[in-house]
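Trainee: give me a 3D structure for the following:
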Amino acid sequence: MEVVFIYDAVYPWVKGGVEKRIYEIGKRLSHWGFRVKWLCAGWWGKEQRKLEGIELIPVCGPLRLYSGERRSISSALSFALSLAKNAKINADVLDCQVFPYLSVFPFFRRRNLVLTWHEYWGDYWKEYLGYAGLFGRQIERIVASLDRKMVAVSETTARNLLNLGVKNVEVIPNGIDFEFIRRVEASEESLDVVFAGRLIKEKGADLLIKAMKLLPDYSCLIVGEGPEKASLIKSAPENVKFAGFMNYGYLIATLKSAKVFVLPSRREGFGIAALEANACGLPVVTINHPMNAVVEIARETGFIASPSPQDIAEKIKIAMESRKKMRRRCVDYARKFDWSVIAKKMADFYDNCGSSD
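Mentor: Next comes the predicted model:
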């Protein structure tokens, strides 16, 4: 069977959740006998190349994905127009990552098109783009109305799509490299609380800092980079330290040296970092928000706070007290999300799709 993924960014040139999902699933499908291609931007140049058995097919050169804190509309349009020249590519299944939406349209007539949803924004579009967000919201609704097979990476996104009238959404989550995490040794540094993520407003590191002011006896490490970093450092108390982006192995070692993972995100399509923390034996504290899919993880292996520093601080204290008895539950829960398990679910899904062109 031949599967073609459609997404502009490519791991490891761009290290985000969507491209990591394609890379991890794609390389496993290739090892299992699938022919796997990826229509993408050529972050390395114009030539086609192979990556762990995946045929990378650049349709354009490197893109400036972000304009400030927001996804670049002009880059999304440029990628979509470049894709249009490849709209007749042969495959049994075309798996298009829905965001940023415009890349769906060159293929919308193809009956073997699969739409993979990582988030559903709805009313958030206006907050993200102002009045221009009304256009984004309408494009999102048009894509959701297409009569094609759809995958959501979280129950939260699936529920939003079902509320919109979409039928038969298959939930196939993101995953983690559980066996790699299991082999990593903890770092020698001892930490109480860890946050890992891009330092933007939606991730809620500001709420964590306010909570840590109420917990002066606990240490906290905030791992990540982003436009909010300078203001966060300025507002942080002495018990909060900062680290830039870490290589993956060192991040896992750092998580294993901690006691509680906190991700008070206002918008999270899945939350791979929270699942990685579970695999390290850490309970997760997050906040209750309709766009925060980490709530699904915390229901099983952590605690859900209201979006207030006081409640976050209280849930951190409870997590610290409960962490030892929760450790096994956290690890066992994370084990179910190993990338090999997720890739098998996608392989079965693709087998049931077949080619309809």
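Trainee: every contact and neighbour count from this point should use C-alpha atoms.
Mentor: Noted.
Trainee: quick one: buried residues of stretch 246-257?
Mentor: Leu251, Ile252, Ala253, Thr254, Leu255, Lys256, Ser257 (16 or more other CA atoms under 10 Å).
Trainee: ok, stretch 86-101 next?
Mentor: In stretch 86-101, counting by 16+ other CA under 10 Å, buried: Ala91, Asp92, Val93, Leu94, Asp95, Cys96, Gln97, Val98, Phe99, Pro100, Tyr101.
Trainee: quick one, strands of the stretch 101-250 of the chain?
Mentor: Assigned by DSSP state E, counting those that start in this stretch, the strands in the stretch 101-250 of the chain fall at 113-117, 149-152, 169-171, 193-196, 220-223, 240-243.
Trainee: need the contact partners of the fourth one.
Mentor: What that stands for is strand 193-196. Applying CA atoms under 8 Å, 6 or more residues apart in numbering, the external contacts of strand 193-196 come out as 205, 218-224, 255, 258-263, 273.
Trainee: one more to put side by side:
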Amino acid sequence: MDEFTERSLQAATQTDPGAMRGTKRSVPFAGFAINGKFASQRITGVQRVGYELAMAFQRLFPEDTDLPLLLPVDARTDLDLPQSKTVGRWLKGAPWEQLALPFATRGRTLLSLCNMGPLFARRQVVMMHDVAVYDLPENYSWKFRLWYRFAFSILKHSASHIVTVSEFSKKRITARLGIDESRISVVWNGVDHFGRIAADSSILSRLNLQNDGYVLVVGNLSVGKNLARVLAAIERLSERHDWKFVVVGGCDLRIFNPKAKAGCDLSTNIVAAGFVSDGELRALYENAACFVFPSLYEGFGLPPLEAMSCGCPVIVSREASLPEICGDAAVYCDARSVEDIADKVAQLMGDAALRDAWRARGREHARQFRWECSARQLLDVLERQLGVAGVALPVPPPVISRL
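Mentor: Predicted coordinates:
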């Protein structure tokens, strides 16, 4: 049994030893509202976590439970948002969150799941995904850094409790914000939302890609994504192999090219896919020979789990939260060694049987990361840390790992 399974079972049985026998446990009934600011933004990264966790949290309660999702006026209309309620007529963005939202909670405990929340809400649980504004300040503008550092300095005192997404992030929050560990709980993300996405295989013909014939990379301008070393490894591999490397993300790859000053182009084996839809990304995961993610900094690291869930072998670094989240279901590389990144890619690309073994292992590992488990862990945190109680919910059968 791996750590995630143990944590899920502990969350299910901590307040009721009979839970393993199929009995029920007490959980908080209503008394909560959910910060729906994420619904006005592009659903990626922390917004994806906020949306999926909020929906899973609501599904745990009976349909007639009063558990509103509070939305700004510019919330997207293409999302399924049950029990949603628009509050504040004119305000949007941060002004809405800071000024309109606190008055709409009406004495409830507010669940803010995307790093930020009203600074002076009287009762609030905040999910802080990471403290990258401290650990990777070069990734952000000075205005963004100033706002978030100021906000975190308030929230660390005003929030009733802090939730984060990994033990790594918990340690970094403790170190950077000086919050006692007893005030921080870990709730891992799920990945089963990817199973609801229909693959859009048209991207394969558009990019002239063959099944099991390319390496997939997700990159952006963040220093933590380590794209410069990935591209250097690709350049090294392209000298000996004709493999294709598909880079997904919205950035000019030439700024990472060590030969750019000499006027050289990137390798012709690199396919810059740019931004892709969720369906296109699923198709790329499903058909890739492997996925390379040697990140230097991740609060959780959802892309490797997404790849695993789609049957794509994964290469990740040993940095930050990645060993904690990927366990023994990924190939590990030295993120700071171009040679080691290239060697690990070559090992997988040169052995089809090895790729198949990692596909099976990754799929099995990813099955354990379910949003329902995450929502139940959050409920357990609220019960233990805030002392709330209420209706009883059935405990699902335990997930037993076969790894």
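Trainee: got a TM-score for the pair?
Mentor: Scored against TM-score structural alignment, normalised by the length of structure 1, the superposed chains reach a TM-score of 0.78; 332 aligned residues with a CA RMSD of 3.5 Å.
Trainee: re the thing from before, just give me the closest of the buried residues of stretch 246-257 of structure 1 to Arg299 of structure 1.
Mentor: Leu255 (20.0 Å; CA to CA).
Trainee: quick check: which element contains that closest one?
Mentor: helix 248-256 (DSSP states H and E).
Trainee: list the contacts for the closest residue to Asp123 of structure 1 other than its chain neighbours?
Mentor: Beyond its immediate neighbours in the sequence, the residue positioned closest to Asp123 of structure 1 (CA to CA, 6 or more residues apart in numbering) is Arg137, lying 7.3 Å away. Arg137 of structure 1 makes contact with Trp121, Gly122, Asp123, Trp125, according to CA under 8 Å, 6+ apart.
Trainee: map Arg137 of structure 1 onto structure 2.
Mentor: When structure 2 is aligned by TM-score structural alignment, the residue opposite Arg137 of structure 1 is Arg149.
Trainee: now do Asn239 of structure 1
Mentor: Using TM-score structural alignment, Asn239 of structure 1 pairs with Asn269 in structure 2.
Trainee: right, and that match touches Lys244 too?
Mentor: Yes: at 4.8 Å, Asn269 of structure 2 and Lys244 qualify as touching, with contact defined as CA atoms under 8 Å.
Trainee: higher neighbour count, those two?
Mentor: Lys244 (21 against 18; other CA atoms under 10 Å).
Trainee: wait, that one sits on Ala273?
Mentor: No: applying CA under 8 Å, one finds Lys244 of structure 2 not in contact with Ala273, separated by 11.9 Å.
Trainee: show me what contacts the closest residue to Arg336 of structure 2 other than its chain neighbours?
Mentor: Excluding the flanking residues, the one nearest Arg336 of structure 2 by CA to CA, 6+ apart is Arg229, at 7.4 Å. Neighbouring residues of Arg229 of structure 2 by CA under 8 Å, 6+ apart: Ala335, Arg336, Ser337, Val338.
Trainee: by neighbours, which of those wins?
Mentor: Ala335 leads the contacts of Arg229 of structure 2 on contacts (other CA under 10 Å) with 21 neighbours.
Trainee: could you look up the SS state of it?
Mentor: Here Ala335 of structure 2 is recorded as coil under DSSP: H, G, I helix; E, B strand; the rest coil.
Trainee: ok so, going back, can you redo the contacts of Arg137 of structure 1 as TSV, where the extra columns are distance to Thr286 of structure 1?
Mentor: Below are the contacts of Arg137 of structure 1 laid out as TSV (distance: CA to CA, whole Å):
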residue	distance to Thr286 of structure 1
Trp121	19
Gly122	22
Asp123	22
Trp125	23
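Trainee: counterpart of Met326 of structure 1 over in structure 2?
Mentor: By TM-score structural alignment, Met326 of structure 1 lines up with Trp358.
Trainee: doesn't its match lie inside a helix?
Mentor: Yes: when three-state DSSP is applied, Trp358 of structure 2 is found to be in a helix.
Trainee: okay, now the residue nearest to it when sequence neighbours are not counted: neighbour count?
Mentor: Spatial nearest neighbour of Trp358 of structure 2, chain neighbours left out: Pro313 (5.3 Å); criterion: CA to CA, 6+ apart. Using other CA under 10 Å, Pro313 of structure 2 has 31 other residues around it.
Trainee: tell me who's in contact with Pro313 of structure 2.
Mentor: Residues in contact with Pro313 of structure 2 (CA under 8 Å, 6+ apart) are Ala289, Cys290, Phe291, Ala307, Ala330, Arg355, Asp356, Trp358, Arg359, Gly362.
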